[in-house]
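**Q** here is a sequence with its predicted model. Questions after.
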Amino acid sequence: MKKTLVSALTTALVVGAASTTFAAANPFSDVPADHWAYDAVSQLAADGVIEGYGDTTFRGNQNITRYEMAQMIAKAMAKTDVSAADKALIDKLAAEFSDELGNLGVRVSNLERNADMVKWNGLVEYTYTSTRHDTNTSKKVKNNDDDLVFRLEPKAEVNKNWDVHARLDADIKLDSDKGHDGTVDLKRVWAEGHYDNFNVKLGKLPNAINLISTTDDPYSGAAVTFGKDFKVTLEGGRLDATQFGDMGRNMDGLLPSNSNDVFKKGDDTVNFQAINLGYAKNKFYGNAGYEHMDGATLVANSLPKAYNNDYKAGKDSEYKANIWFVNAGYRFDHNSFFKAEYAQNTEADNYDNAYSFEYDYKGAQQQNKGSWGMYLAYRNLGQYAAPWSTYGDGVDGGQKGIEVGTGYTLFKNVQLFAKYFNGKDIAADKDAEKLFGRVDVFF
């Protein structure tokens, strides 16, 4: 399936939208910003049923507590002049947050409360990616990928304080019509407990500290979060280090042929610990934290000396990372949001820092047909400070440059995404480009 970069860009911008860059800005809360309730409340806000936080804003880019979400739902339940579609959304939200509504003195029928103890959400996702790298020769390296993902995300309620979450993915490479031997991968499974201003997760779980330097893959372990406006999050467990294989970009900007070129087979997991201090109130949020990883074995000469001080030519060495990070964001009004991030790996001798500046305008809401958003960002992701960045759909680890994106909700539960990156592979100091297009169909 061959396409030129120009024709692919034209196609993606016609159907595209801005992917996950509008995701959670403040991860220290009970309700993640990609929860379906956000789109439901955004739709109710767009229809004038609720007014958000009381300052005429709904901070859909930030995580909030379940209590705050219940307050919004309670206001919506008090309305009588709502459409049938909005009433259905309110009923669904009331069932999800029935315990918190009960604490507010809002009664929810037992039928609503006990309905659908196991909830199923999911999506079908098509992604097209085209990358180009200049090299030290006259040859340009190009790569196009067409991927299709079918995803299920069940949630089962155990009791009023505990529930169980999972995520299952089936991937197909459309350019070769091949999947992973027809298998479905269990990507995540964890139990989660909610107790007022305390939250705990156990299992194979997503990172609660979802910042510039953090791995985009889940880890096996535990996470606890406590606090209200000021929150503390602690994480610990084991992490698959093979995802960091792209740290080995050579001077042509190319990746190793596979992760075994970097990590020793059978010794390719790391110990992982992290702490984050976060504050969010009104239109501002800020975070500061630290991540430590060690344990995997780097194959001799697989990475340049720039990696860390334990490097010795011709000998295996231990993977280590001590990454400090800060970020902050501010919402100017209902449409405009700005955030900045910085991270540094004190174990690395080079490519040891990463930073990002991003401006968002509006945002595509899953439930709101015709809603749209766009963003402009500059990112410099030193590969040892951002070994597997959450921004990998656009600027990747080991790259720097400008990224733009746009988003559009074509129909309810059908969203279109596009991004374009233009910059350099940092180590190679050569030009690089990436075009990213995605279509998500939610159910």
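**A** That came through, no problem. Numbers count the residues shown, from 1 in each chain.

**Q** every contact and neighbour count from this point should use C-alpha atoms.
**A** Will do.

**Q** show me where this structure has its helices.
**A** Taking DSSP state H, the helices of the chain run over residues 5-15, 36-46, 66-77, 84-96, 98-103, 110-114.

**Q** can you say which of the ones you listed is nearest to Glu318?
**A** The closest of those to Glu318 is helix 5-15. By Cα to Cα, the value is 39.9 Å.

**Q** ok, and what's touching that closest one?
**A** For helix 5-15, contacts defined as Cα atoms under 8 Å, 6 or more residues apart in numbering pick out Ser130, Thr406, Leu416, Phe417, Ala418, Leu435, Phe436, Gly437, Arg438, Val439.

**Q** and the comparison structure, right after this:
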Amino acid sequence: MLKKSLICLTSSLIMMNMGTSFANENPFDDVPQDHWSRTAIVDLVNKGVIKGYDDNTFKGDQKITRFEMAQMVAKAMANENLSKEDKQELDKLQKEYHDELDNLGVKITKLEERSSNMKFNMNLTQKYMGGKQPNGPKEKAHYWEKYLSIGMEAPIGNSGYTMHALYENKHAGENLNHETQSSGFGTNGVTQAWIEGNLGKTGQYAKLGSFSPWSQKGFVYDGKIIGGELTHWYKAGATHFFGGRVYESEWDLGVPGSINWDKGPDYIEKGHSIQNPDGSWGWVSDVEHWSTKSNAYSDFTRHHKTTEVIRGGDTNWEHKDPTGEDDYGGVYKYDAKGNRISNSRPTLWGAGYEYNFSPNLQGTLAYYNFKSDAYGGDPLEIYSGMLNYKVGKDLNLQAQYAHGNQGGEDNAWNIELQYKGTPWINNRIPHNFGAYVGYRYMAPDAIVKGNFDGVLAGQKGLEIGMFYTFDENVNACLKYAFGEAIASGEDRDRLYASVSYEFF
């Protein structure tokens, strides 16, 4: 027995993949005009897949038999105007209702043959990034990148599960067409691979492998994990549970601040005596003062106990870390000389709930637990919320907030006005245009990994952007951000531009 609400959910996913323009007329008296599944139901009626009951009702809460479900599948299979995405969904449904369809005399041989085919998609993007950012000795930096991704999806026999994989390759450099392969983790090879599908008859949809988990549009965490996720959909929302090992580079998760040094306020000149930790006195012939508040190459340094370290040279005095914990604000342990002394892998787990208050208002609440060597090894617990409000036909207002439990800069927020749902405009429509303006406060102690191209982690400022499709699946993007680093107060600005080609 199946509930029709689950059927509506499946059809809703089909409609979203198709990008279909839905009809506005509601054919059933018992389906509210603002119900989340109305558009999918109307579209299925128009296609002749369902027709409801004689009293002009849909009875969405009533259970139906497998035979009734098979009849719907058979009607859908007979429709000659179905898209490629529709047919792929039907390939999955016909396996589940094979016996019932056979009793109806429906021939499914061709569908079974097609179900063994794999689906591919590819993205090729040329990017440019430049501006006043933490670039070591350079005032400004210019950075070019070529990005290639190839995605694959295939059914796993008749199990109802599908296998997914993503290959990514990045080449980057300071000059166009002179890029070299990017250093760092996961920039050349299969970076994601997972299986997904319904977990029996539990109502849970499961993912297992290396993938990007649900995370409120990437505000708190825009990255990958090696682990699992369970999702359960309701009439007006969904719950999400996920967890695993974090699969991202150190520089995207928070860097140590101990690699910078200067004289600082407590600098001790050469030729002076200084008391050793054991009470004896030594002669200072060479002293380095390390400042661990910020980093010369990134603003994403987390709150930490060690803010200043002084290390002696030729004397027996050497003060590496007054806390004794080698906590310099990174996700791995470093000593005062900048040497990494830890190889632990950070982990992330969390839960979220999303709810549709109305067709124009949606909200989410979530909890994240991020454990690394940062904060002395204590987990960073983050509580986050998000609201989306549809102001008009093409305008959307989005507000996000996150709070961490480890002190420092632990309140992050973002408010953004979007035109035509950017940055997810329909790229299959030639000459489509979208734009946005937003103010970000990407506090380093309230996020795990940032997701914006303009205002980066550890920064605050204004970001504006626009998107345009020159032709079907050919997209251009232009973004500009200006503000400052949260920890140091230094000015920041960044220009981001890209042209993407997508193939399906």
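**A** The structure has been received and is ready for your questions. On a predicted model such as this, the values are computed, not experimentally measured, just so you know.

**Q** any idea which of the helices of structure 1 gets closest to Leu123 of structure 1?
**A** The closest of those to Leu123 of structure 1 is helix 36-46. By Cα to Cα, the value is 12.0 Å.

**Q** what residues sit buried inside the closest one?
**A** Using 16 or more other Cα atoms under 10 Å as the test for burial, helix 36-46 of structure 1 gives Ala37, Tyr38, Asp39, Ala40, Val41, Ser42, Gln43, Leu44, Ala45.

**Q** contacting residues around the fifth one?
**A** The contact partners of Val41 of structure 1, taken as Cα under 8 Å, 6+ apart, are Ile50, Met72, Ile73.

**Q** which one of the residues you listed has the most neighbours?
**A** Using other Cα atoms under 10 Å as the neighbour test, those are led by Ile73, with 26 neighbours.

**Q** make TSV from the helices of structure 1 and add distance to Gly289 of structure 1 to it.
**A** TSV is the format used below for these (distance: least, Cα to Cα, whole Å):
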stretch	distance to Gly289 of structure 1
helix 5-15	36
helix 36-46	26
helix 66-77	24
helix 84-96	32
helix 98-103	30
helix 110-114	38
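
**Q** closest to His292 of structure 1 out of these?
**A** helix 66-77 (30.1 Å).

**Q** mind giving me the packing neighbours of the closest one?
**A** helix 36-46, helix 84-96, helix 98-103 (3 or more Cα pairs under 8 Å, 6 or more residues apart in numbering; DSSP states H and E).

**Q** closest one to Asp396 of structure 1 among the ones you listed?
**A** Comparing these by Cα to Cα, helix 36-46 comes nearest, at 27.7 Å.

**Q** got the angle for the closest one vs helix 66-77?
**A** 40 degrees (axes from the mean of the first three to the mean of the last three Cα atoms, to 10 degrees).

**Q** if we can go back for a sec, and which of the contacts of Val41 of structure 1 is nearest to Pro387 of structure 1?
**A** For the contacts of Val41 of structure 1, the minimum distance to Pro387 of structure 1 (Cα to Cα) is 38.5 Å, reached by Met72.

**Q** for the closest one, give its distance to Ala94 of structure 1.
**A** Per Cα to Cα, to the nearest Å, Met72 of structure 1 is found 10 Å from Ala94 of structure 1.

**Q** quick one: map Leu44 of structure 2 onto structure 1.
**A** Correspondence of Leu44 of structure 2 to structure 1, assessed by TM-score structural alignment: Ala74.

**Q** anything in contact with each of Met72 and Ala94 of structure 1?
**A** With Cα under 8 Å, 6+ apart as the test, Met72 of structure 1 and Ala94 reach no residue in common.

**Q** got a list of contacts for stretch 410-418 of structure 2?
**A** 395-404, 434-447.

**Q** 6 Å instead, please
**A** Residues from elsewhere that reach stretch 410-418 of structure 2, judged by Cα atoms under 6 Å, 6 or more residues apart in numbering: 395-404, 436-443, 445-446.

**Q** in strands only, show me those residues.
**A** Here DSSP state E is the test, and the contacts of stretch 410-418 of structure 2 give 395-404, 436-441 as lying in strands.

**Q** any of the residues you listed buried? List them.
**A** Among those, the ones that count as buried by 16+ other Cα under 10 Å are 395-404, 436-441.

**Q** all the strands of the stretch 1-150 of structure 2, residue numbers only.
**A** Secondary structure of the stretch 1-150 of structure 2 (DSSP state E, counting those that start in this stretch): strands at 2-3, 63-64, 119-131, 141-155.

**Q** buried ones in stretch 183-202 of structure 2, by neighbour count?
**A** So for stretch 183-202 of structure 2, counting by 16+ other Cα under 10 Å, buried means Gly186, Thr187, Asn188, Val190, Thr191, Gln192, Ala193, Trp194, Ile195, Glu196, Gly197, Asn198.

**Q** so which of the residues you listed comes closest to Met72 of structure 2?
**A** Distances from Met72 of structure 2 to the buried residues of stretch 183-202 of structure 2, taken by Cα to Cα, are shortest for Asn198, at 20.0 Å.

**Q** which of the ones in strands among the contacts of stretch 410-418 of structure 2 sit farthest apart?
**A** Farthest pair in those, by Cα to Cα: Leu395 and Gly404, 30.5 Å.

**Q** burial count for Leu277 of structure 1?
**A** 19.

**Q** not counting sequence-adjacent ones, nearest residue to the corresponding residue of structure 2 for Phe226 of structure 1?
**A** For Phe226 of structure 1, the aligned position in structure 2 is occupied by His232, per TM-score structural alignment. Of all residues not flanking His232 of structure 2 in the chain, Gln204 sits nearest, at 4.9 Å (Cα to Cα, 6 or more residues apart in numbering).

**Q** the one you found: neighbouring residues, count only.
**A** 17.

**Q** which residues touch it?
**A** Per Cα under 6 Å, 6+ apart, neighbours of Gln204 of structure 2: Asn198, Thr231, His232.

**Q** I am finished for the moment; much appreciated.
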